[in-house]
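Chemist: Prediction below, plus the sequence it came from.
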Amino acid sequence: MLSYWFFALAAVAVFLCRAYLFQSPSQLHSPLTSTVATCVSVIFNFFLTRRNAITHRQTGRQIPSCPWKWPNGQGDVAKFLDGMENSESWGTELGGCYRIWAGTNPEIVVSKPQHIKAAFQDSDKHLKAHNNDSGYLMSQVLGKCLGLVSGKEYATLRELLEPSFTYSQSGRYLLRIQQRTEEWFRQRLFMDKGHKDRLTVDPVNDFKFLPFLIVADILYGNVSPEMEAELFSIGPEREKLFQHVIGGGISRFNLSKYLPTEANRTLRSFQLQWARFNAEAYERAVTEGYSEAVVVKLFEAARRGAINWDHCHQTLDEMLFANLDVTMGALSWHLVHLADNPSAQSKLREEIATRTKSGRDGITASGLSDEGNEYIQSSTTLLAACILESSRLRPLAAFTVPQASPTDRDIDGYTISAKTNFVVDTLALNIRQDYWGEDRHSYRPERFFGIPRSDIRYRYWRFGFGPRQCLGKYIAEFILRMVTVTVISKFSLHLSAPEAESWERDRGVWISQPKVQLEFEHL
């Protein structure tokens, strides 16, 4: 067996050198390179499936598995960039519980409520996958952020940050969220497109930096125009860097740190800019009295040794850059669904006018009335249901980030060993299960009226399961609701004629985002 591994590893080394260091892009797809890749894939698949054997207790059959493919297994590309397509094809071919590969690490895909309950009932004790099962480059970007650490590291960071993101504290940010939203329309959207009766709007790119700036205000204290400009200049570098992370390949391996790759050059450039920006932002927050800003809490914890500087910088990155795609995916699909459903849009507009007293003392430049505040924070409104329904039909990613249970789990007759990573097929869970009824593929927000939250605990994925749900979920929700209220109060939304037949999504980002143009008609 050792000889087989030796030859497999030797083949990998040759292939790495040829494919990633010496060949042009056209040569990467040459017959010779493809043949080497196929051979390496077959060898690794043979040994990995035996080393990680999972058999059915009664039949003795191996758990259904996607074959391992060079160089990432299925990796982040198959899970995230191609996840919507693979969710259906893998589920059809392999069933409701099967195995995929992230690098050489196995991940068990679960897709039914009973699977989720068995795997995630003690999710507070779960271990997040090391570096998200994405390898070396991810370790340098987000490997030590709050969302990817476990145990004592996680407990320390969570205790430090949680007071800034509770439900009550998030409610205190509503005025700033509303002010930023109004500023965005006045200073950016209208200035870019003019005060025309009908605006053509890209729901991703035209709103992209609105939630970004709202979160930046929370992290750093109300950011200055100079800070905004610097963040905007850092953004493209960070976006390029994360494309390398998702792409995998040579950057998965620790040895890649020694290679003169574009990914490493981009990493060093971003890290220098990011460290400098945050150091200056911390000094400015202290000087200007933003003592409760998140950057102050993280920097002071790092200085006294409670956390390290990677925890500090990468958690700020996670909250600002990583979550930008997440928030924009949710917001943009929500606006697309409203544009495609004029009846729901009309009902929502009526609810907004009634509940916020719009036009009198409701949502104005001076802030929210008590009624408006109560409405934005309520989870029993049509507004909340519209967001839930959009998120059901268009979950942010087809597969969740991997995490492992601390003990063995029984899933469909297979014993999954402790510390084996699980991922959830969110499309199968949110859409394809019978619970959602005959109209499960249709947009009907009212389906959420009267459903107890406990009833959908393991039937619906949005912010995760259990105590390790997204720390910023309340802020994200309030941003979505505030932007929706502002948009629906000012405009009637329509799909552009060419977009009415089919909706494309951006295949270049890891979070599901539409490539659709909307028409905003002034009311």
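Modeler: Now that the structure is in, tell me what you want to look at.
Chemist: Going by C-alpha atoms from here, please, whenever you check contacts or count neighbours.
Modeler: OK.
Chemist: Tyr414 versus Gln58, what's the distance?
Modeler: Noted for Gln58: a distance of 9 Å to Tyr414, by C-alpha to C-alpha, to the nearest Å.
Chemist: whoops, I mixed them up, Leu161
Modeler: Noted for Leu161: a distance of 38 Å to Tyr414, by C-alpha to C-alpha.
Chemist: Which one's more surrounded, the two?
Modeler: Neighbour count, other C-alpha atoms under 10 Å: between Leu161 and Tyr414, Tyr414 has more, with 19 against 15.
Chemist: Give me the neighbour count for the closest residue in space to the more buried one that isn't next to it in sequence.
Modeler: With C-alpha to C-alpha, 6 or more residues apart in numbering as the criterion, Tyr414 has its nearest non-adjacent residue at 4.8 Å, and that residue is His56. His56 has 15 neighbouring residues, counting by other C-alpha under 10 Å.
Chemist: ok, structure two:
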Amino acid sequence: MFAIVIVIVVVAVLAYRRRSSSLLSFILHEIWTTASPILHLDGHSIPGPRYTLPQGQGREKILTSRQASKKWQQEYGSIYRIWNGAWPEIILTHPKDVEAWFSGKGEHFKAGTEPAGCLFSSVLSNAIGLINGGDWRTLRRKLDAFVNFQASNKLTGLLIQRAQEHVDSLAVDSNQTRQTLLAVPFLQPYPFFTTIEVFYGALTSAEREEMWSIGLDFLSVAGFVVQEGLNRTRFTRWLYSWPAWRALRTFEHRWATFNRRFVQERAGMDLPIVQLWGEINGGITEKTILSTFTEAIFANLDVTTFVLGSSILHIANNEAVQQRLCSEIEAEKDDLEGYIRRQDTFLHRCVLEGIRLEPIPAFSLAESCSEDKVLGGYVIPAGTNVVIDATALNISNPFWGPDGDEFRPDRFESLTPLQLRYNLSTFGYGARKCLGLHLGGKMVRALVVALFQRYIVRVATESRQGENDFARDKNSFFSMFDAKIELENR
């Protein structure tokens, strides 16, 4: 049987290269759906798009997630199956199914990096967001002390200072009436270097330049993960081009070398990275530390930047919201630390509304359960990967009413956490919520305050796409914003 599968895969690869893979895609789809059926209680199979070589729907899920969400839900209903490479994933769009998935018996496990191929696995397979069981609990316990609610409260002053310094670096010349700049390149350095400082302390100028350069190496690796689809089956996961392997080796070597040297030079200092490095061979491996900080610093940079961008663009695009926010900031200016920490403010509601309209990732990381589940009438066997469609949950969900696609921060004023629990997808569910959600939330609020306290912000006319959408880079992870903002001194 194994030999037959190998032959099928090899032939599939050859057919793909000749651009004649339709028949083999059909064959593989039939084999996999027959081997692992997902059936309704009344006996019919779960709907969904067919598998196509080589990535299934994996590329669409990343690069055109918003369009894919709408298309797939219209065609297949509230629960359906897609293919991430050769791995099936069950997509949930209804809050009742999300609640059923996270309720009841069974332990949940992150799907890991296998569907993304060996390249992705090499840099992130040991990261805290992707490991499970005892390894996850041990690492979570050690990291939590640096970023939990109490720790993030103590860091609020630093976050505000770095946000103000970042905004001040853009000071508009007094002879200019305004300046225009791309939002994402402006935003990225703030979360990047601030996150690094939380774990590594203050860097020298040379170290900052080296870190930024290593980050560019990581982006190169990430680009190959999406582009090279032949590796997205269990038997072809190693089939990367030579440039891809070279990019991987360059990143891994530079990242490991930087950390080893850094820890040696800072030996004895009270820094999280030094403390964690001291745990190597005492329950944590070097690979785990490197993978975890790859995730926190490089992989999550797009996430934080996207949340910042969505908040700023939507506020800038709504004059009444901006005026009200600025009035609140003015009223709270004598205690900015307390203001940033609070979650009962118009500021917090603006950021939360930005996240609701622009969830990232639009499709959650896949996870499985140790027990069978019945979702939407379908029996989901234990070990099956399940994904939450955050776009459907956050926008088209009837819970949000007829204006669900509009930016209206006050919708959160009367909603309770219990009401939001399964109707809003933000930073995960239960024990596996994002480790950095408290730190990240304060980081975003600090920069929003610093920017709107200093400038009147508008979205450039050419960057608007309808009432509530903005120009995007369609070739980037998460369809990042490609929008310009105009800054005018207050």
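Modeler: That came in fine, so what should we check first? Fair warning: this is a prediction, and the values are worked out from it, not measured in the lab.
Chemist: Show me what the longest helix seen in structure 1 is packed against.
Modeler: In structure 1, assigned by DSSP state H, the helix with the most residues is helix 262-287. Judged by 3 or more C-alpha pairs under 8 Å, 6 or more residues apart in numbering; DSSP states H and E, the packing partners of helix 262-287 of structure 1 are helix 209-220, helix 225-247, helix 294-303, helix 309-317.
Chemist: Mean neighbour count and distance to Val286 of structure 1 added to those helices, as JSON lines?
Modeler: Below are these laid out as JSON lines (neighbours: other C-alpha atoms under 10 Å; distance: least, C-alpha to C-alpha, whole Å):
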{"stretch": "helix 209-220", "mean neighbour count": "22", "distance to Val286 of structure 1": "10"}
{"stretch": "helix 225-247", "mean neighbour count": "16", "distance to Val286 of structure 1": "15"}
{"stretch": "helix 294-303", "mean neighbour count": "20", "distance to Val286 of structure 1": "7"}
{"stretch": "helix 309-317", "mean neighbour count": "22", "distance to Val286 of structure 1": "16"}
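Chemist: Export these to TSV and append columns for distance to Glu107 of structure 1.
Modeler: Formatted as TSV, those follow (distance: least, C-alpha to C-alpha, whole Å):
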stretch	distance to Glu107 of structure 1
helix 209-220	32
helix 225-247	17
helix 294-303	32
helix 309-317	25
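Chemist: So for Ile451 of structure 1, which of those sits nearest?
Modeler: Of all these, helix 209-220 sits nearest to Ile451 of structure 1, with 29.4 Å by C-alpha to C-alpha.
Chemist: and the residue nearest the centre of structure 1, what element?
Modeler: Residue closest to the average C-alpha location in structure 1 (C-alpha atoms, centre = their mean): Val326, at 4.3 Å. Take DSSP states H and E as the rule and Val326 of structure 1 turns out to sit in helix 323-340.
Chemist: Report the mean deviation for that helix after fitting onto structure 2.
Modeler: For helix 323-340 of structure 1, the mean deviation from structure 2 after alignment is 0.6 Å (mean C-alpha distance after the TM-score superposition for structure 1).
Chemist: how big is the angle separating that helix from helix 225-247?
Modeler: 90 degrees (axes from the mean of the first three to the mean of the last three C-alpha atoms, to 10 degrees).
Chemist: Where does helix 323-340 of structure 1 end up in structure 2?
Modeler: Mapped onto structure 2 using TM-score structural alignment, helix 323-340 of structure 1 covers residues 300-317.
Chemist: Same check on stretch 215-226 of structure 1?
Modeler: Using TM-score structural alignment, stretch 215-226 of structure 1 pairs with 195-206 in structure 2.
Chemist: measure that stretch end to end?
Modeler: End-to-end distance for stretch 195-206 of structure 2, by C-alpha to C-alpha: 17 Å.
Chemist: to the chain's geometric centre, what's the distance from it?
Modeler: Relative to its parent chain, stretch 195-206 of structure 2 has a centroid offset of 23 Å by C-alpha atoms, centre = their mean, to the nearest Å.
Chemist: quick one: contacts of it?
Modeler: 146, 271-273, 296-297 (C-alpha atoms under 8 Å, 6 or more residues apart in numbering).
Chemist: What residues sit buried inside stretch 376-396 of structure 1?
Modeler: For stretch 376-396 of structure 1, a neighbour-count test (16 or more other C-alpha atoms under 10 Å) marks 376-377, 381-396 as buried.
Chemist: which residues touch the aligned residue in structure 1 for Leu155 of structure 2?
Modeler: For Leu155 of structure 2, the aligned position in structure 1 is Tyr173, judged by TM-score structural alignment. Tyr173 of structure 1 makes contact with 218, 475, according to C-alpha under 8 Å, 6+ apart.
Chemist: OK, contacts around the closest residue to Tyr460 of structure 1 other than its chain neighbours?
Modeler: Excluding the flanking residues, the one nearest Tyr460 of structure 1 by C-alpha to C-alpha, 6+ apart is Asn430, at 5.2 Å. By C-alpha under 8 Å, 6+ apart, the residues touching Asn430 of structure 1 are 392-393, 395, 459-461.
Chemist: same question, Met319 of structure 1
Modeler: Each residue near Met319 of structure 1 by C-alpha under 8 Å, 6+ apart is listed here: Val215.
Chemist: that older thread, do you know which of the helices and strands packed on helix 262-287 of structure 1 lies nearest Gln74 of structure 1?
Modeler: Nearest to Gln74 of structure 1, of all those, is helix 225-247, at 10.9 Å by C-alpha to C-alpha.
Chemist: Superposed on structure 2, what's the mean shift for the closest one?
Modeler: By mean C-alpha distance after the TM-score superposition for structure 1, the fitted helix 225-247 of structure 1 averages 1.2 Å away from its aligned residues in structure 2.
Chemist: Of the contacts of stretch 195-206 of structure 2, which is the nearest to Gly58 of structure 2?
Modeler: Of all the contacts of stretch 195-206 of structure 2, Gly58 of structure 2 sits closest to Ala296, with 23.0 Å by C-alpha to C-alpha.
Chemist: who's in contact with stretch 12-32 of structure 2?
Modeler: Contacts with stretch 12-32 of structure 2, where a contact means C-alpha under 8 Å, 6+ apart, come from 50-54, 230.
Chemist: any idea which of those is the one closest to Phe109 of structure 2?
Modeler: Tyr51 (24.2 Å).
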